[in-house]
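Visitor: The following block contains a protein sequence and its predicted model.
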Amino acid sequence: MKISLKRSIIISSVSALLLAGVATPALAAPVKNIVLVHGAFVGGAGWRPVYDILVKDGYQVTLVQEPLTSFNDDVIATRRVLDQQTGAAILVGHSYGGAIISEAGNDAHVAGLVYIAAHALDAGETEASNGKKFPNTAHPFARSADGYLTIKPENFASDFAADLSPKEAEFEAHAQMPTNASVFTANIPDPAWKVKPSWYMVAEADKIINPDLERMYAARAHSHKVEIPGASHSVYESHPEEVAALIEQAAEHALR
């Protein structure tokens, strides 16, 4: 596969950060299946830049479209996609998607987990409770009469997508998927990161999840961690090459 010089530099840089201490089975083939899970308020389309890179590099990539109606519904949607995989898969989650992959990641198809500015909850924790311990700097969410949350459009760019173009941030602000508030109080009794290898990307300018909370998640899970300076919560869209490089490292080195 032919890749650009920029991609080579990114992959080499991520490799240098990750390879120390990563056990790789002798002659093991890389995982070729990648499953991408979006977070709250957005759909899977935001993964398109990462998807395009991974597909170009020879991976089989599938996106989960969660209904965001309940945590259980979103986990079921993810497991449905995992059931379609032939062989091992790397399961990737952004934001609230991290909670989903921490539960669904116990599936036998999953060889490794990748958290992109995402929640990696332990038993007894919720996103809401951890947010009180590590407060973010975003505005409060808007709540509908039937208990669904969104980000107020006038706050979306600054809170969620500060490093996207104004045009793209404006579109996403008005294309939000309302998210049932109950998902932020879901409990995960047996998080998969305790038994499966994980990789973590910290977005250093994240206003939705406190970057120090992201660092805590990565350290606790013994994740192979990288940090992206100046990146907003939309790091998966604004830095697709770095995100794809981290996913590819997981695919190369996850134990199978």
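Guide: Done, it's in.
Visitor: Only C-alpha atoms from now on, for both contacts and neighbour counts.
Guide: Fine.
Visitor: Please enumerate the helices of the stretch 1-150 of the chain.
Guide: 5-18, 48-56, 71-82, 97-104, 127-133 (DSSP state H, counting those that start in this stretch).
Visitor: Who are the packing partners of the fourth one?
Guide: This means helix 97-104. With contacts defined as 3 or more C-alpha pairs under 8 Å, 6 or more residues apart in numbering; DSSP states H and E, helix 97-104 has these neighbours: strand 33-37, helix 71-82, strand 89-94, strand 110-116.
Visitor: want to try TSV for those, with distance to Leu213 and mean neighbour count as columns?
Guide: Output for these, formatted as TSV (distance: least, C-alpha to C-alpha, whole Å; neighbours: other C-alpha atoms under 10 Å):
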stretch	distance to Leu213	mean neighbour count
strand 33-37	20	24
helix 71-82	21	19
strand 89-94	14	28
strand 110-116	13	28
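Visitor: Switch the ones you listed over to a markdown table, and while doing so, append distance to Ile53 to every line.
Guide: A markdown table is the format used below for the helices and strands packed on helix 97-104 (distance: least, C-alpha to C-alpha, whole Å):
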| stretch | distance to Ile53 |
| --- | --- |
| strand 33-37 | 12 |
| helix 71-82 | 20 |
| strand 89-94 | 15 |
| strand 110-116 | 16 |
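Visitor: for comparison:
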Amino acid sequence: MRTTRKHTSTYLTMILIVLMFNRGGAQKKDSDHEINNIILVHGAFLDGSGWEDVYQILKKKGYNVTVTQHALRNFEDDVAAVQRVIDMQDGQSILVGHSYGGVVVSAAGNHPKVSGLVYIAAHAPDANESRAELVKKYPSAYKSLIKGADGFDYIDPAKFADDFAADLPREKATFMAYSQVPTADAVFHAVIQNPAWRSKRSWYLVAKSDRIINRDLERMYAKRANSFTIELDGASHAVYASRPKVLNLNFHLQS
């Protein structure tokens, strides 16, 4: 059985993930196999550049790290783009998804080369659920979403820093606000049929000051998936960019 733990210290410097059990719950006695491939999957409104600091930390530790650049225009295309990156890896991989990227990794994670999923303040829907319906049950705090007449959404740049990235330096948050990637509203209504977290190991970081995703929704996702869970005080939705040392992911997995 996977274990769920919570840590709320703001002095947390890394997440150490040690997987001791196989999927059925029994500990393996044969030789360990390290998973060296980590794939970072961005969420809505932004591209993969926000992962740069995490990428650099993990690369220095010797991991093979790839950042996806899916277009946020069509859910199926986004999943295909991530699966294309998985295909390129030379062995088993861990998928790390932020925000809407959690929906993408929940679908793409069924790929046979994926051994586990990490959700960073991310959506993790079950079969026949959509992110759009779930946020009605767990309303978000932000009111800055703008829905364009052309079917693409974005966050009001004047309110972006407060709602999306309150724990980032203001200058960096403002740059993110004005370099947004408009996101097709349709992707938020995507429904998956076979979420990978039901059959694969998962970990979840709850951002306790998240205004984009209700932290109780994040907790529900983590509990339902039986994820190893960490809660981080003061973390905004942009925790993947604002706290890169917290996301210093160390994987030593038995397969």
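Guide: Nice, I can see it. Please read these numbers as outputs of a predicted model, since none were measured by experiment.
Visitor: Lys167 of the first structure: which of the helices of the stretch 1-150 of the first structure is closest?
Guide: Comparing those by their distance to Lys167 of the first structure (C-alpha to C-alpha), the top pick is helix 48-56, with 16.5 Å.
Visitor: Between strand 33-37 and that closest one, find me the angle.
Guide: Here the directions of helix 48-56 of the first structure and strand 33-37 differ by 170 degrees (axes from the mean of the first three to the mean of the last three C-alpha atoms, to 10 degrees).
Visitor: Output the contacting helices and strands for helix 48-56 of the first structure.
Guide: Applying 3+ C-alpha pairs under 8 Å, 6+ apart, we find helix 48-56 of the first structure packed against strand 60-64, helix 235-238, helix 240-253.
Visitor: Of the ones you listed, give the one that comes closest to Ala169 of the first structure.
Guide: helix 235-238 (10.8 Å).
Visitor: superposed on the second structure, where does the closest one end up, distance-wise?
Guide: Averaged over the aligned pairs, helix 235-238 of the first structure sits 0.6 Å from the second structure after superposition, using mean C-alpha distance after the TM-score superposition for the first structure.
Visitor: element containing Trp203 of the second structure?
Guide: Per DSSP states H and E: Trp203 of the second structure is located in strand 201-207.
Visitor: quick one, that strand and strand 93-99 angle?
Guide: 30 degrees.
Visitor: helix or strand right after strand 201-207 of the second structure?
Guide: For strand 201-207 of the second structure, the following helix or strand on the C-terminal side (DSSP H and E) is helix 215-224.
Visitor: Please point out which parts of that following helix sit buried.
Guide: Buried positions in helix 215-224 of the second structure, judged by neighbour count with 16 or more other C-alpha atoms under 10 Å: 215, 217-219, 221-222.
Visitor: Name the surrounding residues that touch that helix.
Guide: For helix 215-224 of the second structure, contacts defined as C-alpha atoms under 8 Å, 6 or more residues apart in numbering pick out 4, 121-125, 134-135, 138, 203-204, 206-209, 228-229.
Visitor: Could you tell me where the helix or strand following that helix falls in the first structure?
Guide: Per DSSP H and E, the first helix or strand lying C-terminal to helix 215-224 of the second structure is strand 228-232. Here strand 228-232 of the second structure aligns to the first structure at residues 224-228, judged by TM-score structural alignment.
Visitor: again with stretch 146-162 of the second structure
Guide: Counting by TM-score structural alignment, stretch 146-162 of the second structure falls onto residues 142-158 of the first structure.
Visitor: likewise stretch 186-197 of the second structure?
Guide: Stretch 186-197 of the second structure maps onto residues 182-193 of the first structure, going by TM-score structural alignment.
Visitor: Name the residues that touch the matching stretch?
Guide: Outside stretch 182-193 of the first structure, the residues that reach it (C-alpha under 8 Å, 6+ apart) are 68-71, 96, 99, 101-106, 113, 120-129, 221.
Visitor: Next, count neighbours for Ile230 of the second structure.
Guide: A count of nearby residues for Ile230 of the second structure, using other C-alpha atoms under 10 Å, gives 22.
Visitor: ok, it to Lys208 of the second structure distance?
Guide: Distance, Ile230 of the second structure to Lys208 of the second structure, by C-alpha to C-alpha, to the nearest Å: 10 Å.
Visitor: what residues are up against the closest residue to His224 of the first structure other than its chain neighbours?
Guide: Among residues not flanking His224 of the first structure along the chain, Trp199 sits closest, at 4.6 Å (C-alpha to C-alpha, 6 or more residues apart in numbering). Residues near Trp199 of the first structure by C-alpha under 8 Å, 6+ apart: 113-115, 218, 223-225, 246-247, 250.
Visitor: Same question for Asp77 of the second structure.
Guide: By C-alpha under 8 Å, 6+ apart, the contact list for Asp77 of the second structure reads 70-71.
Visitor: Tell me the residue in the first structure aligned with it.
Guide: By TM-score structural alignment, Asp77 of the second structure lines up with Asp73.
Visitor: One more: Leu58 of the second structure?
Guide: For Leu58 of the second structure, the aligned position in the first structure is Leu54, judged by TM-score structural alignment.
Visitor: Give the burial count for that match, as a bare number.
Guide: So Leu54 of the first structure, with other C-alpha under 10 Å, has 23 neighbours.
Visitor: try Glu66 of the first structure
Guide: Neighbour number of Glu66 of the first structure under other C-alpha under 10 Å is 25.
Visitor: excluding its backbone neighbours, what's nearest it?
Guide: Glu66 of the first structure sits nearest to Asp74 (C-alpha to C-alpha, 6+ apart), 4.9 Å away.
Visitor: Can you tell me how far that neighbour is from Val37 of the first structure?
Guide: Distance from Asp74 of the first structure to Val37 of the first structure, by C-alpha to C-alpha: 10 Å.
Visitor: Could you tell me which residues touch both of the two?
Guide: With C-alpha under 8 Å, 6+ apart, Asp74 of the first structure and Val37 have common neighbours 66, 100.
Visitor: what residue of the second structure takes the place of His94 of the first structure?
Guide: Using TM-score structural alignment, His94 of the first structure lines up with His98 in the second structure.
Visitor: before we move on, what about Glu103 of the first structure?
Guide: By TM-score structural alignment, Glu103 of the first structure lines up with Ala107.
Visitor: That match touches Val79, doesn't it?
Guide: Yes. Counting by C-alpha atoms under 8 Å, Ala107 of the second structure does reach Val79; the two are 6.8 Å apart.
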